[in-house]
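Novice: Sharing a model prediction with you, sequence too.
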Amino acid sequence: MDVSKAVEQRISTRAFTPDALDEAEVRDWLAKAQRAPSGGNTQPWRVIVVTGDARDEVIAKAAPILRENHAGQPTDRPIYPKDLWEPHEARRRRVGEMMYEALGIPKSDRPARIAWFSNNFKFFGAPVGLFLVIDERMGHGQWGHAGMYLQTLALLAEERGWGTCMQECWGVLRPMLKAHFELGETEMVWCGMAVGHPDRSHPVNTLRAERASVDEIADLRGF
């Protein structure tokens, strides 16, 4: 598979088969992703990968918190800026509505929407969950480098026939995750990633998020 194909077909996979991933393959995947770029070769990421009982423990830890408040705990690092402006807010709302349309869940059925959202915290059924850990002392540049690492993981997963879903939602459970994984004093979980074989028969995996045109996002000068 070439890079263009991997970029084109990558989606946020939200339904997986239960088929396990082999440890040796996961290690090889992680090793190859270490070639992701980072300024000054800082490599500001660390990952915790869970499967089997370790995965189930995280899901079980999340459940009581989410029962109290389906959105989880407040976080000092919100997933989106407060009062997200246009056109970004319209894009965010649009992809959400597209997802629920694919699932056949109307806007009026809030309980069904909340129930579906809770699948985030079960990794959408993926057999493997990955958590990206970063040191809070890192600057904005290093957060960008961590994002490049996540994209590298996602594209390498496509090459293997796996699916991924990057999950910033885990940030609302950051205090629990910090304690559960016994992270260092200045370490934090930035986000999660669900990894496994996509369930290609599930309607949610037909969703192709819309993208802005090149003319909307690019200002080409001197050509």
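Specialist: Everything's here; your move.
Novice: From now on I want contacts and neighbour counts done on CA atoms only, so please keep to that.
Specialist: Fine.
Novice: any idea which helix is longest in the chain?
Specialist: Identified as the longest helix of the chain according to DSSP state H is helix 140-159.
Novice: Can you tell me what sits against that one?
Specialist: Under the criterion CA atoms under 8 Å, 6 or more residues apart in numbering, residues 1, 3, 6-7, 9-10, 29-30, 32-34, 36-39, 42-45, 134, 163-164, 166 lie in contact with helix 140-159.
Novice: out of these, which are inside strands?
Specialist: 134, 163, 164, 166 (DSSP state E).
Novice: Closest one to residue 119 out of those residues, please.
Specialist: Closest approach to residue 119 among the ones in strands among the contacts of helix 140-159 (CA to CA): residue 166, at 13.3 Å.
Novice: Neighbours of that closest one, how many?
Specialist: If you count neighbours by other CA atoms under 10 Å, residue 166 ends up with 22.
Novice: If we ignore the residues flanking it in sequence, what's nearest it?
Specialist: residue 193 (4.4 Å; CA to CA, 6 or more residues apart in numbering).
Novice: and the gap between residue 28 and residue 205?
Specialist: 26 Å (CA to CA, to the nearest Å).
Novice: ditto for residue 65
Specialist: 28 Å.
Novice: next one: residue 127
Specialist: From residue 127 to residue 205 the distance is 17 Å (CA to CA).
Novice: Who has more neighbours out of these two?
Specialist: residue 127 (22 against 19).
Novice: residue contacts, the more buried one?
Specialist: 16, 17, 18, 19, 20, 21, 51, 52, 55, 194, 195, 196.
Novice: before we go on, here's another structure to hold up against the first:
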Amino acid sequence: MHIDAAIRSRKSVRRFHPWPVPRHTIQQLLELAARAPSGNNIQPWQVHVVTGEKKQALCEAILQHAQAGNPGEAEYRYYPDQWHEPYLARRRAVGFGLYQALGIDRHDLAARRDQELHNYSFFDAPVGLLISLDRRLNTGSYLDLGMFIQTFMLAARGKGLHTCPQAAFAWYHEVVRQHVPLPAEHLLVCGIALGHEDTEAAANAFATPREPVRTFASFHGFETACEA
């Protein structure tokens, strides 16, 4: 797959087929992702890959906590304490668009909660990845980690697979630590679902829009520069 096609077709898939993904394929994807840049080449990422009974046990444990009303708590702040524009409108548009695709009324809190809980089954993907970062590092390493995650997701598209990055797992890091050997000095940043998209699932019919370049970029000096 051409890199342009991989970038344009990458999306957050929220329903997968149960078809397995071979270990050697995941190994190749991680080798490619490790080519992502990092400050001074410190390569701060750590990955735990789960599948089969290990994944099932982890998912069931998190679901039990979530269904019992335990909201968990992430070890880092992902979202702002107060939303403001234009970010608030974009956030709402994603929520409304997804629920509309699923046929869920935005006032149906029970159905919305049920959809939220699907996060903790990796949306039925056969493989889940848990991404962590050494807490002793600083903000720049989050940039490095983001580039690693994006490189992994694009590499997956290159092999015809799909992904869904899921910060939701960070809220249940204490449960995750009971199932994978996550070092104490590491904080859980996110999970990633990996597998084959269920193209008939309503959740996957929803596509998030992107702002045009003119809204976030400005160009300087091109009036006098010689452009090829």
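Specialist: That came through, no problem. Since the model is a prediction, treat every value here as computed from it, not as a measurement.
Novice: follow-up on the earlier one: just the buried residues out of the contacts of helix 140-159 of the first structure, in PyMOL syntax.
Specialist: Remark: buried members of the contacts of helix 140-159 of the first structure, expressed as a PyMOL selection using 16 or more other CA atoms under 10 Å:
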select buried, resi 6+10+29+30+33+36+37+38+43+44+45+134+163+164+166
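Novice: Show only the entries of the contacts of helix 140-159 of the first structure found in helices.
Specialist: Reading helices off these with DSSP H, I get 3, 6, 7, 9, 29, 30, 32, 33.
Novice: Identify, by residue count, the longest strand of the first structure.
Specialist: strand 187-196.
Novice: could you say what helices and strands that one packs with?
Specialist: Other elements packing on strand 187-196 of the first structure under the criterion 3 or more CA pairs under 8 Å, 6 or more residues apart in numbering; DSSP states H and E are strand 128-135, strand 163-167, helix 174-180.
Novice: do you know how far residue 154 of the second structure is from residue 164 of the second structure?
Specialist: 11 Å.
Novice: Equivalent analysis for residue 22 of the second structure, please.
Specialist: 18 Å.
Novice: quick one, which of these two is more surrounded?
Specialist: residue 164 (22 against 9).
Novice: what angle separates the longest helix of the first structure from strand 187-196?
Specialist: Put simply, helix 140-159 of the first structure runs at 20 degrees to strand 187-196, going by axes from the mean of the first three to the mean of the last three CA atoms, to 10 degrees.
Novice: ok, and for helix 140-159 of the first structure, which residues are buried?
Specialist: 142-143, 145-159.
Novice: give me every residue that touches the one residue sitting closest to the centre of the second structure.
Specialist: In the second structure, the residue lying closest to the centroid (CA atoms, centre = their mean) is residue 165, at 0.8 Å. By CA under 8 Å, 6+ apart, the contact list for residue 165 of the second structure reads 12, 190, 191, 192, 193.
Novice: Please give me every residue in contact with residue 43 of the second structure.
Specialist: By CA under 8 Å, 6+ apart, the neighbours of residue 43 of the second structure are 34, 37, 144.
Novice: Mind telling me what the last one corresponds to in the first structure?
Specialist: What it means is residue 144 of the second structure. Structural alignment places residue 144 of the second structure opposite residue 145 in the first structure (criterion: TM-score structural alignment).
Novice: ok, back up a step: can you list which of the contacts of residue 127 of the first structure are found in helices?
Specialist: Per DSSP H, these map to helices at 52, 55.
Novice: Which of the contacts of residue 127 of the first structure ranks first by neighbour count?
Specialist: Busiest of the contacts of residue 127 of the first structure [other CA under 10 Å] is residue 195, holding 30 neighbours.
Novice: from memory that one sits against residue 160, does it?
Specialist: No - checked against CA atoms under 8 Å, the pair residue 195 of the first structure and residue 160 is beyond contact range at 11.2 Å.
Novice: what about the longest strand of the first structure, distance to the chain center?
Specialist: 7 Å (CA atoms, centre = their mean, to the nearest Å).
Novice: swap in stretch 32-48 of the second structure?
Specialist: Worked out by CA atoms, centre = their mean, stretch 32-48 of the second structure lies 17 Å from the chain centre.
Novice: picking up where we left off before, what's the match for the residue nearest to residue 166 of the first structure in the second structure?
Specialist: By TM-score structural alignment, residue 193 of the first structure lines up with residue 192.
Novice: Tell me how many other residues crowd that match.
Specialist: For residue 192 of the second structure, using other CA under 10 Å, the count is 22.
Novice: tally of neighbours for residue 200 of the first structure?
Specialist: Residues near residue 200 of the first structure, counting by other CA under 10 Å: 14.
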